[in-house]
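> Model the following, please.
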Amino acid sequence: MSTKLTELLNIKHPIIQAPMFLVSNVAMVTEAMKCGIAGCIPALNYRTLEELRAAIKALKANKGDGGAFGFNLIVNKSNPKAKDQLRVICEEGCDFILTSLGNPEETIREAHAVGIKVFCDITNLQYAQKVESLDADAVVAVNNQAGGHRGNLSPQDLIATLVENLKIPVISAGGVGQKSDIDKMLSYGAVGVSVGSPFIASEEASVTDEYKQACVDYGANDIVMTERISGTPCTVINTPYVQKIGTKSTWIESILNKNKKLKKWVKMIRFSIGMKATEKAAKKATYKTVWVAGPSIEHTKAILPTKEIIKRLIT
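Below you'll find the predicted structure:
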């Protein structure tokens, strides 16, 4: 299946295994590359720059003829490691960087200088036109079916709007759990898809079996939005614990978020607290579980090897 995305990354199928905090790892992406798709890992999955550098070296060693790999960078002030992570990635090299939650101007400039392509997460036309003006290679259109931080528009509406108004390619993110979903996104005008949640229940994922099994046991109707992780609405599985703590920001956070001077710091603190809680839930099974996932877990019926999940997406 040849599209602009397969040409950009020299891959066999127009699919990016989406970067997922704590879930994505070298083993998952290696299997993705073997199957002819691209894989992406959040740079924040690595606590130190040495660990990030080692992961890049391992992926380069594992890369075959038909795959590609990249890293996700959160480029706003909630990630003080961004500059150093960008430096290491550019020094070691990869096929692409996927930016999220901020201004990607520096990332695009530095990455292009060493031949790395840059795709930017967007949720609306205004921001898409901004990153196009900065010379991004493509946009990743995050729709209202995505897991994690998602957009407000349906896949069809968002893709159609972007294709009509942009010159750069549009990659769709959200709502893909099987091949018919990919066909649908391509029919709307996307050049490929970014798929995350179905891979949580992969054998290679770096999370507990309880988290993986939750993606099997729960479905699309069990996904809710919460403000309690990062301060920005995020999709999670509606476990009993999530029901207990609620999904809205605390009253103190709500008041502070209205203060322009304090809002940035409140979001940084909430992001830090939320990431630690998510990490604890992903790596240790307790009654306090907050599991991030999207509605495409509807098609997850068993914990499977990554290659079997990809087979479901391409056949």
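> For the rest of this, base every contact and every neighbour count on C-alpha atoms.
Fine.
> so what's Gln213 up against?
Ala201, Ala302, Ile303 (CA atoms under 8 Å, 6 or more residues apart in numbering).
> Would you verify that Phe69 is located in a helix?
No. Phe69 sits outside any helix when classified using DSSP: H, G, I helix; E, B strand; the rest coil, being strand.
> Serialize the contacts of Gln213 to TSV and add fields for distance to Arg87, secondary structure and neighbour count.
Below are the contacts of Gln213 laid out as TSV (distance: CA to CA, whole Å; DSSP: H, G, I helix; E, B strand; the rest coil; neighbours: other CA atoms under 10 Å):
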residue	distance to Arg87	secondary structure	neighbour count
Ala201	32	coil	29
Ala302	39	coil	14
Ile303	36	coil	20
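> In a markdown table, list the residues you listed along with distance to Met33.
Converted to a markdown table, the contacts of Gln213 look like this (distance: CA to CA, whole Å):
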| residue | distance to Met33 |
| --- | --- |
| Ala201 | 18 |
| Ala302 | 22 |
| Ile303 | 20 |
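> Lys63 and Thr30 touch, don't they?
Yes. Counting by CA atoms under 8 Å, Lys63 touches Thr30, with 6.9 Å between them.
> Looking only at neighbour counts, state which of these two leads.
Each of Lys63 and Thr30 has its neighbours counted (other CA atoms under 10 Å); Thr30 has more, 25 against 17.
> who's in contact with that one?
Going by CA under 8 Å, 6+ apart, Thr30 touches Gly39, Leu59, Asn62, Lys63.
> In the residues you listed, which residue is surrounded by the most others?
Gly39 (29 neighbours).
> Next one: it from Ser296, what distance?
Gly39 is 18 Å from Ser296, where distance means CA to CA, to the nearest Å.
> Ok, Leu262 next?
Taken as CA to CA, the span from Leu262 to Ser296 is 36 Å.
> Another sequence for comparison is provided below:
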Amino acid sequence: MLPPILQGLRIPVVGSPMFIVSGPELVIAQCKAGIVGSFPALNAREKDGDPILLEAWLTRITEELDRYNQANPDRPAAPFAVNQIVHRSNGRLERDIEICHRHKVPIWITSLGARVEVNEAAHDCGGIALHDVINNVFAKKAIEKGADGLIAVAAGAGGHAGPQSPFALLQEIRDWFNGPLLLSGAIATGRAVLAAQVMGADLAYIGSPFIATDEANAQPDYKRMIAESGAMDIVTSSLFTGVSGNYLAPSIRNAGMDPDALDHADAETMSFSEGAKKPKAWSTIWGAGQGIGAIRETVPAATYVNRLADEYRAAKAGVVGLEAARAG
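Prediction:
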């Protein structure tokens, strides 16, 4: 059974945290539309001497969702989540954990390393911790270190995607784990959300389609490229972060590189320190998952969630009708 915080969603969907793209506007819109909205803590970057931006973001999200809930008691907003990059190069981790603990963040998403102290901080403030994994070995380690649930990042997902089929990844995890399980990887329609549940997931984890929404903190060209591209336009490479990820081939070409002849980079080059330097040409190389073929225009986040909800209900009705026909 899902923990109470994940029950009662309009549809079983969590909006995944996306580098730069996810901010308060998108999170608030997702939550008001009835799905979990999330953002990476590292997206909230302030200049030296300025007030801590993560504090401001959490205050804004909490207060705006509280006002919405008071005005809409019959259809309250979904909870929100904050993603912590649990990597040795993240020098802000300890500070951000303290801030999220103090603000009682309800859902914590951890990536690139499982840490007991992060899970303990989430539990101490009444939250739950979900850890993203790309294989069964990492899944077991995450649960051993106190994570409440898992996000199976399968082939086709945007960002740092795993290489495994969702069928293989989910079946291996479900063989021993009966807790909260989310699936990430090319999910962009309500039918795909239902398919994720049929395969054994509790919820779908959707990111790339939300890049092409009004509230996303993405350049207009990025949003347009999402709407104009499909699965064949996605390239997998380790060059840009040191870890294998999925990117839009047109953006790589625009940066003067050949997406079919990219070099490889070692995982040791990965860095989430605020002073980390990357080639200027990489600033407009954009990540995306293989499910973007279902996205054809930029719309408000609520409009996209409404579409997902309609497709999800239609898919469930279709399955029920098929079973009835077979039984008859």
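> Need the TM-score from the superposition.
Both chains were compared after superposition, and using TM-score structural alignment, normalised by the length of the first structure their TM-score is 0.87; 293 aligned residues with a CA RMSD of 2.2 Å.
> Show only the entries of the contacts of Thr30 of the first structure found in helices.
Counted as lying in helices by DSSP state H, out of the contacts of Thr30 of the first structure, are Leu59, Asn62.
> For the first structure, which segments are assigned as helices?
Listed in chain order, the helices of the first structure (DSSP H) span 4-9, 26-34, 49-62, 82-92, 105-113, 125-133, 155-165, 179-188, 209-217, 240-245, 251-256, 260-283, 306-314.
> Pick the most deeply packed of the ones you listed.
Stretch with highest mean neighbour count among the helices of the first structure: helix 26-34 (a mean of 23; mean count of other CA atoms under 10 Å).
> in the second structure, what residues pair with that helix?
Counting by TM-score structural alignment, helix 26-34 of the first structure pairs with residues 24-32 of the second structure.
> Relative to the whole chain's centre, how far out is the matching stretch?
13 Å (CA atoms, centre = their mean, to the nearest Å).
> Please name the nearest non-neighbouring residue to the alignment partner in the first structure of Ala147 of the second structure.
In the first structure, Ala147 of the second structure lines up with Ala136, judged by TM-score structural alignment. Leaving aside its sequence neighbours, Ala136 of the first structure sits nearest to Val118 (CA to CA, 6 or more residues apart in numbering; 5.6 Å).
> now stretch 145-155 of the second structure: how far from the chain's centre is it?
Centre-to-centre, stretch 145-155 of the second structure and its host chain are 12 Å apart (CA atoms, centre = their mean).
> Need the contact partners of that stretch.
Identification of contacts with stretch 145-155 of the second structure by CA under 8 Å, 6+ apart yields 114-116, 119-120, 128-135, 139, 142-143, 161-166, 169-170, 179-186, 205.
> How about stretch 96-110 of the first structure?
40, 69-77, 86, 90, 111, 116-122, 131, 134-136.
> Likewise for stretch 313-323 of the second structure?
By CA under 8 Å, 6+ apart, the residues outside stretch 313-323 of the second structure that reach it are Gly190, Arg191, Leu194.
> and which of those residues is nearest to Pro3 of the second structure?
Relative to Pro3 of the second structure, the closest of those is Leu194; by CA to CA it sits at 19.6 Å.
> For the closest one, what is the corresponding residue in the first structure?
Aligned by TM-score structural alignment, Leu194 of the second structure pairs with Asp183 of the first structure.
> which residues sit in contact with the counterpart of Leu308 of the second structure in the first structure?
Alignment note: Leu308 of the second structure maps to Leu313 in the first structure; criterion TM-score structural alignment. Residues in contact with Leu313 of the first structure, defined by CA under 8 Å, 6+ apart, are Gly177, Gln178, Lys179, Ile182.
> Now check the second structure for the residue matching Val88 of the first structure.
Val88 of the first structure maps onto Ile99 in the second structure, by TM-score structural alignment.
> cool, Cys120 of the first structure as well?
Applying TM-score structural alignment, one finds that Cys120 of the first structure aligns to His131 in the second structure.
> Give me the neighbour count for its match.
Counted with other CA under 10 Å, the neighbours of His131 of the second structure add up to 28.
> neighbours around the closest residue to Ala277 of the first structure other than its chain neighbours, how many?
With CA to CA, 6+ apart as the criterion, Ala277 of the first structure has its nearest non-adjacent residue at 7.3 Å, and that residue is Val290. Neighbourhood size, Val290 of the first structure [other CA under 10 Å]: 26.
> ok now do Val290 of the first structure, which residues does it touch?
The contact partners of Val290 of the first structure, taken as CA under 8 Å, 6+ apart, are Val236, Ile237, Thr239, Tyr241, Val242, Ala277, Thr278, Ala281.
> swap in Pro76 of the second structure?
The contact partners of Pro76 of the second structure, taken as CA under 8 Å, 6+ apart, are Lys32, Gly34, Tyr68, Asn69.
> Turn these into JSON lines, including distance to Ala231 of the second structure.
Formatted as JSON lines, the contacts of Pro76 of the second structure follow (distance: CA to CA, whole Å):
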{"residue": "Lys32", "distance to Ala231 of the second structure": "30"}
{"residue": "Gly34", "distance to Ala231 of the second structure": "28"}
{"residue": "Tyr68", "distance to Ala231 of the second structure": "37"}
{"residue": "Asn69", "distance to Ala231 of the second structure": "38"}
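> Quick one, which of those residues are buried?
With burial judged by 16 or more other CA atoms under 10 Å, the buried subset of these is Lys32, Gly34, Tyr68, Asn69.
> if we take the residues you listed, which one ends up nearest to Ala324 of the second structure?
Ala324 of the second structure has its nearest neighbour among these in Gly34, at 30.1 Å by CA to CA.
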